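A.B. asks: Build me a model from this:
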Amino acid sequence: MSKPIKYNDEPIGEFRLVPEFLPSPEELALKNKQTKVPISLSSESVAFFKEAAKKHHMQYQKIIRQLLDEYVEQQKRR
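C.D. replies: Alright, predicted model coming up:
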């Protein structure tokens, strides 16, 4: 076990303000607005993405979304 911390009433010394280093909530928000779309996929495709998601500890819907987003970006560059 680690040693217990000993507290005392000694003065701490001078303080200095540290600027915030975390991004604002707006900067943390998703880049693109998402739209829910009902879609029918083959059972084989869904099983594939679920297995890939399990291996990478992700949601299979997120993998499909990223795949589609990447496809769109490549098509835009053409």
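A.B. asks: use CA for all of it now, contacts and neighbours both
C.D. replies: Fine.
A.B. asks: ends of stretch 47-65, how far apart?
C.D. replies: 15 Å (C-alpha to C-alpha, to the nearest Å).
A.B. asks: Residues in contact with it: which ones?
C.D. replies: Stretch 47-65 is contacted by no other residue when judged by C-alpha atoms under 8 Å, 6 or more residues apart in numbering.
A.B. asks: For it, buried residues please.
C.D. replies: Within stretch 47-65, the residues that qualify as buried are 49, 50, 53, 60, 63, 64, counting by 16 or more other C-alpha atoms under 10 Å.
A.B. asks: Export these as a markdown table, with columns for distance to residue 78 and secondary structure.
C.D. replies: Formatted as a markdown table, the buried residues of stretch 47-65 follow (distance: C-alpha to C-alpha, whole Å; DSSP: H, G, I helix; E, B strand; the rest coil):
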| residue | distance to residue 78 | secondary structure |
| --- | --- | --- |
| 49 | 27 | helix |
| 50 | 31 | helix |
| 53 | 29 | helix |
| 60 | 28 | helix |
| 63 | 23 | helix |
| 64 | 22 | helix |
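A.B. asks: one more to put side by side:
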Amino acid sequence: MKKTPTDPNKPVGRLARVADFLPPPEKLVTPEENVKVTISLSRSSVRFFKQQAAKHHTKYQKMIRTLVDTYTAHYQQH
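C.D. replies: As a prediction, the model looks like this:
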């Protein structure tokens, strides 16, 4: 039995695809002035960023920082 291909841009049930504005993990590395803060993250999130950081030879904290900066920049424009 062959499985028919589905269009990834079509809604799935009541869900609809939204435009992705976040950069891929390898683009989350740029230097900038920083302010130290303490934040609690889920283990799975930290594990993901540590794996991606090791894969791209950078620090996971820097990737998280860039992700938050990108999110902030996106919503400051709107």
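A.B. asks: related to what we said a few turns ago, closest to residue 28 of the first structure out of the buried residues of stretch 47-65 of the first structure?
C.D. replies: residue 63 (19.7 Å; C-alpha to C-alpha).
A.B. asks: How much space separates the closest one from residue 27 of the first structure?
C.D. replies: In terms of C-alpha to C-alpha, residue 63 of the first structure sits 22 Å off from residue 27 of the first structure.
A.B. asks: can you map out the helices along the second structure?
C.D. replies: 43-55, 60-76 (DSSP state H).
A.B. asks: out of these, nearest to residue 36 of the second structure?
C.D. replies: Residue 36 of the second structure lies closest, by C-alpha to C-alpha, to one member of these: helix 60-76, at 10.5 Å.
A.B. asks: With the first structure overlaid, how far apart is the closest one on average?
C.D. replies: On superposition with the first structure, the mean distance recorded for helix 60-76 of the second structure (mean C-alpha distance after the TM-score superposition for the first structure) is 0.3 Å.
A.B. asks: Provide the aligned range in the first structure for that helix.
C.D. replies: The aligned range for helix 60-76 of the second structure in the first structure is 60-76, by TM-score structural alignment.
A.B. asks: Put together TSV for the helices of the second structure, with distance to residue 31 of the second structure on each row.
C.D. replies: Output for these, formatted as TSV (distance: least, C-alpha to C-alpha, whole Å):
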stretch	distance to residue 31 of the second structure
helix 43-55	15
helix 60-76	8
